[in-house]
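Colleague: Make a model of this:
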Amino acid sequence: MRQLFTGLRLLREEDLAEALKLCRVDPAASILAAARIEGALRSGLRDGGGMLLGYPRFGELQAFAWVGSNIVPVNPFGLADFRPALADGLSRHGTAVSSIVGASDEVLGLWRMLVDDWPAPRDIRPVQYSMVLRGAPRVMPDTTVRLAEPSEHGELLPACVAMFTEEVGYSPLKAAPHSYPERVRWLIDSGSAWISRGEVDGRSNEIRFKTEVGATTSEMGQLQGVWVHPSLRGRGLAAPAIAAVAASVASQGRTPSLYVNDFNAPAIAAYERVGFERVGTYATILF
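Modeller: This next block holds a predicted model:
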């Protein structure tokens, strides 16, 4: 496989510490890759579900990309030659992915070099606020928010599907009818899925809020998939619920983070109410 990547090298176990060091230049921008690397340090790259392509081909590692079900470029020093090298390597390899996600400059710069050779994307999200919470939440946490239990998988799954469909535009069960429910089960079993229950449309004990700490490193925990039941939106429920999850992440010595579309004004307002501050910009290319 190495000959396919003329300007890159396929990283090995011995390169992981160096790659993780690059992630720490901007932890919020690179958490999606860093989480994969820390997982590989624990259990090996073979079980990581992807590969790491490093730049340059020889010498000290200066940039890299995680390539699995998605592509996450990490180029903390903005090296101009990394993007064409990565684009060439990806085009040669013919990788099929669901998204390209990460720091906006890298994602959009890479996409400009792939656009003529790759399938048309389903959507492009060019501006997504990268936000972190430093210090305690500014609102009182919702004490009803708790970790989801394994017995709640059947109820949590529809909420996850609803959030995904609303966000991306299609049901994940159509694209991944088996792996997506298992992903939700893994989030529950790993202590990453959070919910709040209460009255919804006259029905008691319904799931009214959910989120996941979907990417975790030694430094940071990224909230993903934030969802409030449509019947309860606009009532101020999101901020206290998010505060509860963020406080739990912080209690483990990690900085809470997330990213959100720039056009989602209600969500941004809720995050800012909690105390999240913008520290950068993500972009996502969805296939």
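Colleague: all contacts plus neighbour counts: C-alpha atoms, from now on.
Modeller: Fine.
Colleague: Residues contacting the top strand by length along the chain, please?
Modeller: Longest strand of the chain, by residue count under DSSP state E: strand 203-216. The contact list for strand 203-216, computed with CA atoms under 8 Å, 6 or more residues apart in numbering, reads 31-32, 35, 155-156, 159, 187, 192-200, 221-229, 232, 238, 241.
Colleague: repeat for stretch 103-113
Modeller: So stretch 103-113 is contacted by 29-30, 72-75, 78, 83-84, 86-87, 100-101, 126-127, 280-285 (CA under 8 Å, 6+ apart).
Colleague: Now the buried members of these.
Modeller: 29-30, 72-75, 83-84, 86-87, 100-101, 126-127, 280-285 (16 or more other CA atoms under 10 Å).
Colleague: Mark which of those are part of strands, please.
Modeller: Using DSSP E, these in strands are 72-74, 100-101, 126-127, 280-285.
Colleague: For ChimeraX, what selects the buried ones among the contacts of strand 203-216?
Modeller: The buried subset of the contacts of strand 203-216, as determined by 16+ other CA under 10 Å, is captured in ChimeraX by this line:
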select :31,32,35,156,159,187,192,193,194,195,196,221,222,223,224,225,226,227,228,229,238,241
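Colleague: the strands in this protein, which residues?
Modeller: Ranges of strands in the chain, per DSSP E, are 9-10, 51-55, 63-67, 70-74, 99-103, 123-132, 146-147, 193-200, 203-216, 220-228, 255-261, 277-286.
Colleague: and residue 80, how many neighbours?
Modeller: Residue 80 has 11 neighbours, counted by other CA atoms under 10 Å.
Colleague: thinking again about what came up before, can you list the ones in strands among the buried ones among the contacts of stretch 103-113 in JSON lines and add distance to residue 59?
Modeller: Output for those, formatted as JSON lines (distance: CA to CA, whole Å):
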{"residue": "72", "distance to residue 59": "22"}
{"residue": "73", "distance to residue 59": "19"}
{"residue": "74", "distance to residue 59": "17"}
{"residue": "100", "distance to residue 59": "26"}
{"residue": "101", "distance to residue 59": "26"}
{"residue": "126", "distance to residue 59": "33"}
{"residue": "127", "distance to residue 59": "34"}
{"residue": "280", "distance to residue 59": "29"}
{"residue": "281", "distance to residue 59": "30"}
{"residue": "282", "distance to residue 59": "29"}
{"residue": "283", "distance to residue 59": "29"}
{"residue": "284", "distance to residue 59": "30"}
{"residue": "285", "distance to residue 59": "31"}
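Colleague: Now show me the structure for the sequence below, then we'll compare the two:
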Amino acid sequence: MFFFSRRSVRRLTAFDRPALIRLLDTDPVATVLARVPVEQRRSLTSAIGLFDSDGLRSVAWAGGTLVPYGFDDDGLDQLAAHIVKTSPSASSIVGPQDQVMGLWKRLESHMPEPRDVRVEQYSMVFAREPQVGGDPLVRRATPAEAPLVYPAAVAMFTEEVGYDPSGRYYRSRVENLIGEGRTFVRMGRGFNGEPKVEFKADVGALAGGVAQIQGVWVAPELRGQGIASACMSRVAQIVARQIAPTVSLYVNDYNLAAVRVYEKSGFVTVGHFSTVLL
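Modeller: The predicted structure follows:
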């Protein structure tokens, strides 16, 4: 383990892995996105650590998504200076609100105009009895259903993020989640009797005993009919029993319909996230 007489920022190495795990353990829900690549045994060179005399104090995973955790104001100054100097590429900054907005305040003048800044997002966990029963039609998607799930996933991403992600990488992502049993669907029939996805949700991040639900989508013609709460209730119960004991998600504060769905499904707010889409 490395120790320093004063605070310093550097890239992590394999020797820092035990200290990094201990740091991430202090808040598994807030750090699940940063912990995924760590548990996948990826190189830690994408992680930027702040060290003081007691060892690793704070960390930011600087991959495709920049996820900061545990920095105070001085630490955010040092992290921002390091990022400006080394120019790591990232398509978004996501994480606890104080971390993301504090870092963005320091980076904003050095970065291109963001596509969106979502200041207030509720970090929620499945922690109480749902107000609605789980929909028994919700189940894991099968690999054979990937061609049906893919358009729903593209529609969800386009609505949420603002651009069409269609391509080989995104298709592979959808297929991998289905293959790992981490995509849940309710299937129905179209006007001509053809099978169609009516609801979908993914365990988009899984690490440290936390399963983060992402990619929640309801077919447009079925919205407002109350199916989402029952579907989410079912998903949360299956995931908590079979995948990870803690089920989490985060949602934009202005999406009042979705917030209400999650509350009815048994989710409670435990923190505040922010996202900057670059």
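Colleague: so residue 20 of structure 1 makes contact with residue 34?
Modeller: Yes - contact status for residue 20 of structure 1 versus residue 34: in contact at 6.1 Å, counting by CA atoms under 8 Å.
Colleague: burial count for residue 43 of structure 1?
Modeller: 11.
Colleague: and it, how far is that from residue 11 of structure 1?
Modeller: 15 Å (CA to CA, to the nearest Å).
Colleague: Looking only at neighbour counts, state which of residue 20 and residue 34 of structure 1 leads.
Modeller: residue 34 (29 against 20).
Colleague: Which residue in structure 2 aligns with that one?
Modeller: Following TM-score structural alignment, the counterpart assigned to residue 34 of structure 1 within structure 2 is residue 35.
Colleague: which residues does that match contact?
Modeller: 21, 24, 207-208.
Colleague: ok, the residues you listed in structure 1: which stay?
Modeller: Mapping the contacts of residue 35 of structure 2 onto structure 1 (both residues aligned by TM-score structural alignment, their matches' CA atoms under 8 Å) leaves 21, 24, 207 still in contact.
Colleague: For residue 154 of structure 2, see how far away residue 196 of structure 2 is.
Modeller: 14 Å.
Colleague: ok, now residue 73 of structure 2?
Modeller: In terms of CA to CA, residue 73 of structure 2 sits 38 Å off from residue 154 of structure 2.
Colleague: which residues does the equivalent of residue 61 of structure 2 over in structure 1 contact?
Modeller: Structural correspondence for residue 61 of structure 2 with respect to structure 1 (TM-score structural alignment): residue 66. Residue 66 of structure 1 is in contact with 33, 36, 50-53, 72-73, counting by CA under 8 Å, 6+ apart.
Colleague: now residue 245 of structure 2
Modeller: 209-211, 239.
Colleague: so can I have JSON lines of the residues you listed showing distance to residue 53 of structure 2?
Modeller: What follows is the contacts of residue 245 of structure 2, written out as JSON lines (distance: CA to CA, whole Å):
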{"residue": "209", "distance to residue 53 of structure 2": "30"}
{"residue": "210", "distance to residue 53 of structure 2": "30"}
{"residue": "211", "distance to residue 53 of structure 2": "34"}
{"residue": "239", "distance to residue 53 of structure 2": "40"}
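Colleague: in structure 1, which of the residues you listed remain in contact?
Modeller: Shared with structure 1, among the contacts of residue 245 of structure 2: 209-211, 239 (both residues aligned by TM-score structural alignment, their matches' CA under 8 Å).
Colleague: Filter the residues you listed down to the buried ones.
Modeller: Buried among these by 16+ other CA under 10 Å: 209-211, 239.
Colleague: Quickly note the distance from residue 157 of structure 1 to residue 267 of structure 1.
Modeller: Residue 157 of structure 1 is 22 Å from residue 267 of structure 1, by CA to CA.
Colleague: coming back round to it: which one among the kept ones among the contacts of residue 35 of structure 2 gets closest to residue 84 of structure 2?
Modeller: Lowest distance from residue 84 of structure 2 to those (CA to CA) belongs to residue 24, with 24.5 Å.
Colleague: show me the contacts for the spatially closest residue to the closest one that is not a sequence neighbour.
Modeller: Excluding the flanking residues, the one nearest residue 24 of structure 2 by CA to CA, 6 or more residues apart in numbering is residue 31, at 5.9 Å. Neighbour list for residue 31 of structure 2: 24, 67, 69, 95 [criterion: CA under 8 Å, 6+ apart].
Colleague: can you give me the helices for structure 1?
Modeller: In structure 1, the helices defined using DSSP state H lie at 16-23, 27-43, 82-93, 104-114, 153-168, 172-175, 179-189, 238-251, 265-274.
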